[in-house]
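> coords below, sequence missing:
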């Protein structure tokens, strides 16, 4: 994924987030282009996007999401999003995504996830929202995640 494509995706992520929350994604006070670079490369929280395919794939992951899950960007972009949760948590994950589909956004979610090495970890105070194209069509889901240190 090239820099321009990542920044286009980040603009779409933020526009959709703002649609649901009336706020911009949390960042330091910096200029717009630096803001996008910060979200992509320096954010302390992970940002992930999955598409709406029958078997959804990740189509974006910022640097922090890559660190949290242990995947390179190339690996993320070829990974079905269901692999982010352990097999025993798939039904919970499906229910969570169904809520997002109907409500548009889910704030404050917690859940068990699995990294590339198969190690389980907890997400705390996460947010998931429908990703909306410029034409108003839902084209996927975006997530803001923080790994619990406990």
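Perfect, I can see it now. The model shown is predicted, which means the values in this text are computed figures rather than measured ones.

> rest of the way, CA atoms for contacts and neighbours
Will do.

> which one is the residue most central in space within the chain nearest to, not counting chain neighbours?
Against the mean C-alpha coordinate of the chain, by C-alpha atoms, centre = their mean, the closest residue is residue 48 at 2.3 Å. Here the nearest residue to residue 48 in space, its sequence neighbours aside, is residue 61; by C-alpha to C-alpha, 6 or more residues apart in numbering that works out to 4.5 Å.

> Comparison target, given below:
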């Protein structure tokens, strides 16, 4: 059974939460934010569209040390991880030790305000460093407004020498 992650029911549901939460906090769709006007309507097609999008989307859950529970293909590629590795990785592991305090501050601010904008440096599985500009992180909530974790999106990034 060689299913793509976007075909899994859990991933389809997470995709819906990521997208509806972005719209809740920022007042427009995530696809619209990136100038994409042709958005699928079927849940599985939307899941595929986000997974194959040309921007990075990742989210983590509500654990004390949050573990990633979603990363689209572009996120997997940039962090040099397989889906299986990604969904077992604490999100803090993608930030260097020097960036941990700023990451903690950003996530706390997001928890309080609903979303935040950020620019930061992250690190891949093999230790490559990259700079993110103009990222957005937001609280993922369900239909009852229950906190389900946080998600981030960005397309403006470059690897550092």
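Thanks, I have it. Predicted model only: the values in this text are computed from it and were never measured.

> about what we covered before: the second structure: which residue goes with the residue nearest to residue 48 of the first structure?
In the second structure, the residue paired with residue 61 of the first structure is residue 71, using TM-score structural alignment.

> And for residue 62 of the second structure, nearest residue in space, chain neighbours not counted?
residue 149 (4.8 Å).

> And what about that neighbour, helix, strand or coil?
State at residue 149 of the second structure, reduced to three classes by DSSP: H, G, I helix; E, B strand; the rest coil: strand.

> Mean distance between the longest strand seen in the first structure and the second structure after superposition?
Counting residues, the longest strand found in the first structure (DSSP state E) is strand 120-132. Here strand 120-132 of the first structure, set against the second structure after superposition, deviates by a mean of 0.6 Å using mean C-alpha distance after the TM-score superposition for the first structure.

> buried ones in that strand?
Buried residues in strand 120-132 of the first structure, counted by 16 or more other C-alpha atoms under 10 Å: 121, 123, 124, 126, 127, 128, 129, 130, 131, 132.

> about what we covered before: what is the neighbour count of the residue nearest to residue 48 of the first structure?
If you count neighbours by other C-alpha atoms under 10 Å, residue 61 of the first structure ends up with 27.

> Ok, residue 52 of the first structure next?
For residue 52 of the first structure, the count of nearby residues is 15 (other C-alpha under 10 Å).

> The longest helix seen in the second structure aligns to what range in the first structure?
For the second structure, the helix with the greatest residue count under DSSP state H is helix 9-26. Using TM-score structural alignment, the residues of the first structure aligned to helix 9-26 of the second structure are 4-21.

> what's the matching residue for residue 137 of the first structure over in the second structure?
Under the alignment defined by TM-score structural alignment, residue 137 of the first structure is paired with residue 146 of the second structure.

> gap between its match and residue 79 of the second structure?
Per C-alpha to C-alpha, to the nearest Å, residue 146 of the second structure is found 29 Å from residue 79 of the second structure.

> Which one of those two is surrounded by more residues?
Neighbour count, other C-alpha under 10 Å: between residue 146 of the second structure and residue 79, residue 79 has more, with 20 against 10.

> ok so residue 68 of the second structure is a strand residue?
Yes: under three-state DSSP, residue 68 of the second structure falls within a strand.

> Around the closest residue to it other than its chain neighbours, how many other residues sit close by?
Take residue 68 of the second structure and drop its neighbours on the chain: the residue closest to it by C-alpha to C-alpha, 6+ apart is residue 60, 4.0 Å away. By other C-alpha under 10 Å, 23 other residues sit near residue 60 of the second structure.

> The equivalent of residue 60 of the second structure over in the first structure: helix or strand, and which one exactly?
Taking TM-score structural alignment, residue 60 of the second structure has residue 50 as its aligned residue in the first structure. Element membership for residue 50 of the first structure (DSSP states H and E) is strand 46-51.

> for the following helix or strand past the longest helix of the second structure, packing partners?
Remark: after helix 9-26 of the second structure, the chain's next helix or strand is helix 30-33, criterion DSSP H and E. Helices and strands touching helix 30-33 of the second structure, by 3 or more C-alpha pairs under 8 Å, 6 or more residues apart in numbering; DSSP states H and E, are helix 9-26.
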